[in-house]
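> Coordinates only, no sequence provided:
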């Protein structure tokens, strides 16, 4: 029988390159929030792929970007720290976009690592382009080897949305892991604390449909969370009291909406998602707070866990 393999792979790429969607697809359930808004991911989220021959821990990281705030600087530090701890880095290069300066900057930064993990180029969103465009994209990816002094262990087109080549990608990533023991118990799919997952699901619901200037200004804090006492075991209810945090009073009005309509929509959407993932009925109490310029304030960032 083949030797058991275990280890860590992280997905990197420009904001909105499909990293979170790919993480969820490989793990087989939603563990990372995915949104059409760039820079949605703010924490390192670990998803666990369990197989008979291997355990692959997939790490979804924030997108590396030009930071405009202290939060942005801290997120970039988080990405770089993760690079130095993994066995494989999967660089997500969306097939429907040209490879640009942001991509070459990202790969050149990885190339500077003193001990470089194995590199896999992943042409994400492959369902959005035809054969000719894909061939051109793959050749351009290959050309980065000579340009940046790197070597791709594999180059693979995938579509997380259409489910194309996901099994192949998992096989390729597993093949690059070192032999080693199981790292997490059977059946575990993430090591993300439940409170963090719930906060992220609320933020995801809040991001859908708000104006473009708002996404980076929203954070979510869980004030209190726990199963309601005095409930029979077969009828549990999870109480969640949470605050959505924005930077200005004007943003508070946008999040709440006319007569509270927007806040109500966010609450309903988040509650359905939380119930679906945790498998428990949920009572969700949502408030909106203003923490002035929290993205630029070290004290506020520490309090919010960044």
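Nice, thanks for sending it over. Predicted model only: the values in this text are computed from it and were never measured.
> only C-alpha atoms for contact and neighbour calcs from this point on.
Will do.
> what about stretch 39-51, how long is it end to end?
31 Å (CA to CA, to the nearest Å).
> List the contacts of that stretch.
For stretch 39-51, the surrounding residues in contact (CA atoms under 8 Å, 6 or more residues apart in numbering) are 15-16, 20, 23-24, 26-27, 31-34, 55-63, 75, 78, 186-192, 215-216.
> In addition, the following structure is provided for comparison:
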């Protein structure tokens, strides 16, 4: 007997840097969410699509929920809370290598207040970093945090351990329903957003703590290069601006003699060409938008 096809929307929620984006990428099997060791890397609700013969999971990758200090922070939190009430399952990510703290408890309280009827799953992430005993202790602690009704599963998105078990668990909690997207589609995110996020990820790598919140990327235009022969293949000219809040940050992003900015372009281009299957030429510029995180007009212009 063939089981009924199931489908639904799922989001992973947790403190910043608990492995949500890495987990999304592991389930989808392709890089669609940016990952960085810096908190507050994700800024958009990127959807990844997991298609199986018996089910389709639409993953919504949200920014980490945090106590906001700026208007940008508040808008990111609002984005997350809007997502809570619209999904079928919420996976709470708790890293195996950190004790459960006030931040985790605050997030669970927020979820239960905003979406009391949404199904919760506890996901203990980064299990490749600790011993089996430590994983077992964290599973018990997570179960106590979420309540006895919530299933809890340990995973390592990095090694792939237990990822299949997590997918099976998610599918089992979804209601019967149709596929939302054609088979083979990985994300419904516009190319411009994906490019901007991957440029920002490349720019954040190896930079100081002050920069993650202060950096925004806007794709000005994407233009197919004219006069290319069939043998040469398509080439897209991508014009992008990296916005920072202070002149001192502009120098950090550009680097000595523009070396840092060239590295950013090379790293982002490699990722984007792999996803789109098209060659890219980047024209990157860095501009200062003073204190944009606190300015409603500038936030709107930068897409928040």
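Arrived safely, thanks for sending. Owing to the predicted nature of the structure, the values given are computational and were not obtained by experimental measurement.
> Any idea what the TM-score is?
TM-score of the superposed chains, computed with TM-score structural alignment, normalised by the length of the second structure, equals 0.97; 302 aligned residues with a CA RMSD of 1.1 Å.
> related to what we said a few turns ago, restricted to strands, list the contacts of stretch 39-51 of the first structure.
Secondary structure from DSSP state E places 55-60 of these in strands.
> Is it possible to get TSV of the residues you listed that adds distance to residue 120 of the first structure and neighbour count?
Shown next, in TSV, are those (distance: CA to CA, whole Å; neighbours: other CA atoms under 10 Å):
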residue	distance to residue 120 of the first structure	neighbour count
55	18	24
56	15	27
57	15	26
58	13	29
59	14	26
60	15	28
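> Show me which pair in the residues you listed is furthest apart.
55 and 60 (16.1 Å; CA to CA).
> What's the local residue count around residue 210 of the second structure?
9 (other CA atoms under 10 Å).
> Specify the local secondary structure of it.
The three-state label given to residue 210 of the second structure by DSSP: H, G, I helix; E, B strand; the rest coil is coil.
> That one corresponds to which position in the first structure?
Counting by TM-score structural alignment, residue 210 of the second structure lines up with residue 213 in the first structure.
> Can you give me the distance of its match to residue 205 of the first structure?
Distance of residue 213 of the first structure to residue 205 of the first structure, computed by CA to CA: 16 Å.
> same question, residue 37 of the first structure
For residue 37 of the first structure, the distance to residue 205 of the first structure - CA to CA - is 12 Å.
> quick one, which of those two is more surrounded?
Between residue 37 of the first structure and residue 205, counted using other CA under 10 Å, the more crowded position is residue 205 (21 against 18).
> Verify the contact between that one and residue 269 for me.
Yes: using CA atoms under 8 Å, residue 205 of the first structure is in contact with residue 269, at 6.0 Å.
> Tell me how many other residues crowd residue 130 of the first structure.
If you count neighbours by other CA under 10 Å, residue 130 of the first structure ends up with 11.
> I meant residue 148 of the first structure, not that one.
Neighbour count for residue 148 of the first structure, taken as other CA under 10 Å: 16.
> same thing with residue 54 of the second structure?
Residue 54 of the second structure, neighbours per other CA under 10 Å, totals 14.
> can you pull the buried residues of the lengthiest helix in the second structure?
Using DSSP state H to define each element, the second structure has its longest helix at helix 259-276. Buried residues in helix 259-276 of the second structure, counted by 16 or more other CA atoms under 10 Å: 260-262, 264-269, 271-272.
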